[in-house]
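> Fold the following.
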Amino acid sequence: MENLRLFLGIALPENVERFLGGRADWMKPKLSFRKWAHPADYHITLHYLGNIPQDRVPDIEQAIQDTADIAAPPHLSLAAPGMFGPESSPRVLWCGIQELSSAAPVAGSPAASPLHALHGTLGEHLQARIGYRPESRTYHPHITLARDCAGGHCAKRTVKELWDTASGTDGQQPGPWRCRDITLFRSHLGRSPSYERMASIPLRNME
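Have a look, this model is predicted:
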């Protein structure tokens, strides 16, 4: 039985992909990250599953459906960039996500936010269906733009300055959008774009 590299996430609207692709093109010559994501691969990860036997895909899709039947659809917008890893050699450059409610930031703890609730509920259904164990660390939604700094031109201050400088040169930042689906992605190593969308299941509570 073939194993598939799978993860669950939120696909982005095309205008958000285009904007981030343009912003990445502006920053790419000025930063020393080794690998930049293809715009078609931009997404917000919900859960990374890893290598999964192909015959478990129907169970995964059912876990998604169980979640989609009850989850509230998050309202999202782009936020400031950031990085994971040490200042001298960050591992990941990302664009942040802000969650909105009636065009205003959600107040309170992350547990109160629909996006964090969607992540938690999906993890519970995956555990019930396939025995998946969600990560214990705090969920930090983001969109990966680049990986593996190869030199000294990846400082957080440099990234912020470039991001701010690019504002107004690459089109207006997209406004908020509503998450409408949970997507099952398959990762293909050694190709670009790398991610295949195997299934997208709509959230039902769209009122």
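> switch to C-alpha atoms for all contacts and neighbour counts from now on
Will do.
> give me every residue that touches residue 130.
Residues in contact with residue 130 (C-alpha atoms under 8 Å, 6 or more residues apart in numbering) are 56, 59-60.
> I meant to write residue 65 there.
residue 201.
> re earlier: which of the contacts of residue 130 has the most neighbours?
Among the contacts of residue 130, residue 60 has the most neighbours (other C-alpha atoms under 10 Å), with 23 neighbours.
> I'd assumed residue 128 was in contact with that residue.
No: the criterion here is C-alpha atoms under 8 Å, and residue 60 misses it with residue 128 at 10.1 Å.
> leaving aside the residues next to it on the chain, what's closest to residue 91?
What sits nearest to residue 91 in space, not counting adjacent residues and going by C-alpha to C-alpha, 6 or more residues apart in numbering, is residue 148, at 4.6 Å.
> Following up with a second sequence; could you model it the same way so I can compare the two?
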Amino acid sequence: MNVTRCFIAMAVTDEVKRRAQNLIDKLAASNADVKWVEPDNMHITLSFLGDITPEETIDVSRAAMRGAESVSSFDFMIGGVGAFPDITRPRTIWLGMTQGHDAFCQMQHAIAEELATIGYPETARKYHPHLSIGRIKRLSSQVERLTELLEEHAEFEAGVSPAMEANIYASQLERRGPKYTLIGRAELG
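Okay, here's the model as predicted:
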């Protein structure tokens, strides 16, 4: 069976990506063992779908379109830096959302509800919109320095992006990392 790993996400502007890369350059000075996200791969995930068939892609696209059109377009601001599970034990480093958080969560929920009608159950975890910028590959003594740098840049601002459409991406793992291909769009109402 031919399947593709897919997810639904919101793109961010080139300016946000540029500023995020500038922050990554500063955080990388910690020498912690982190796999930093390439600017071309920066996005805010709305729903991870896993492996789906080409036939399922059509249903997913339609569900995403129904969910997205129920929400008006809006602007959101990327800012603040943090980590999952927390800043003292970072595994995933992210930029948060300082404006448009509620609208973003509303959009994610509307899309998730539509996906649930076609067999993609909503996750039990509370949705936390964020822009992942790095993942710790191996814990080391440099993580302490990384935590200090995260604290120093807690008020970081990456800028504003418009939320006008949710994108459906196929993800293919290559030697250099994941490659994302846009396979569908769902415009907001």
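> that older thread, mind giving me JSON lines with the contacts of residue 130 of structure 1 and columns for distance to residue 115 of structure 1?
Shown next, in JSON lines, are these (distance: C-alpha to C-alpha, whole Å):
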{"residue": "56", "distance to residue 115 of structure 1": "25"}
{"residue": "59", "distance to residue 115 of structure 1": "22"}
{"residue": "60", "distance to residue 115 of structure 1": "19"}
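> any chance of the residues you listed in a markdown table, plus secondary structure?
A markdown table is the format used below for the contacts of residue 130 of structure 1 (DSSP: H, G, I helix; E, B strand; the rest coil):
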| residue | secondary structure |
| --- | --- |
| 56 | helix |
| 59 | helix |
| 60 | helix |
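> Stretch 81-93 of structure 2: which residues count as buried?
Across stretch 81-93 of structure 2, burial judged by 16 or more other C-alpha atoms under 10 Å covers 81-83, 87-88, 90-93.
> ok, of those residues, which one's closest to residue 152 of structure 2?
Checking those against residue 152 of structure 2 with C-alpha to C-alpha, the nearest one is residue 81 at 9.5 Å.
> wait, the closest one sits on residue 96?
Yes: with contact defined as C-alpha under 8 Å, residue 81 of structure 2 counts as touching residue 96 (6.1 Å).
> The residue most central in space within structure 2: what secondary structure?
The C-alpha lying nearest the average C-alpha coordinate of structure 2 belongs to residue 44 (C-alpha atoms, centre = their mean; 2.5 Å). Three-state assignment for residue 44 of structure 2 (three-state DSSP): strand.
> who's in contact with it?
Taking C-alpha under 8 Å, 6+ apart, we find residue 44 of structure 2 in contact with 9-12, 129-132.
> those helices in structure 2, which residues are they?
Using DSSP state H, the helices assigned to structure 2 run over residues 14-27, 54-69, 101-116, 142-152.
> of the ones you listed, which approaches residue 171 of structure 2 most closely?
Minimum separation from residue 171 of structure 2 across the helices of structure 2 (C-alpha to C-alpha) falls at helix 54-69, 13.0 Å.
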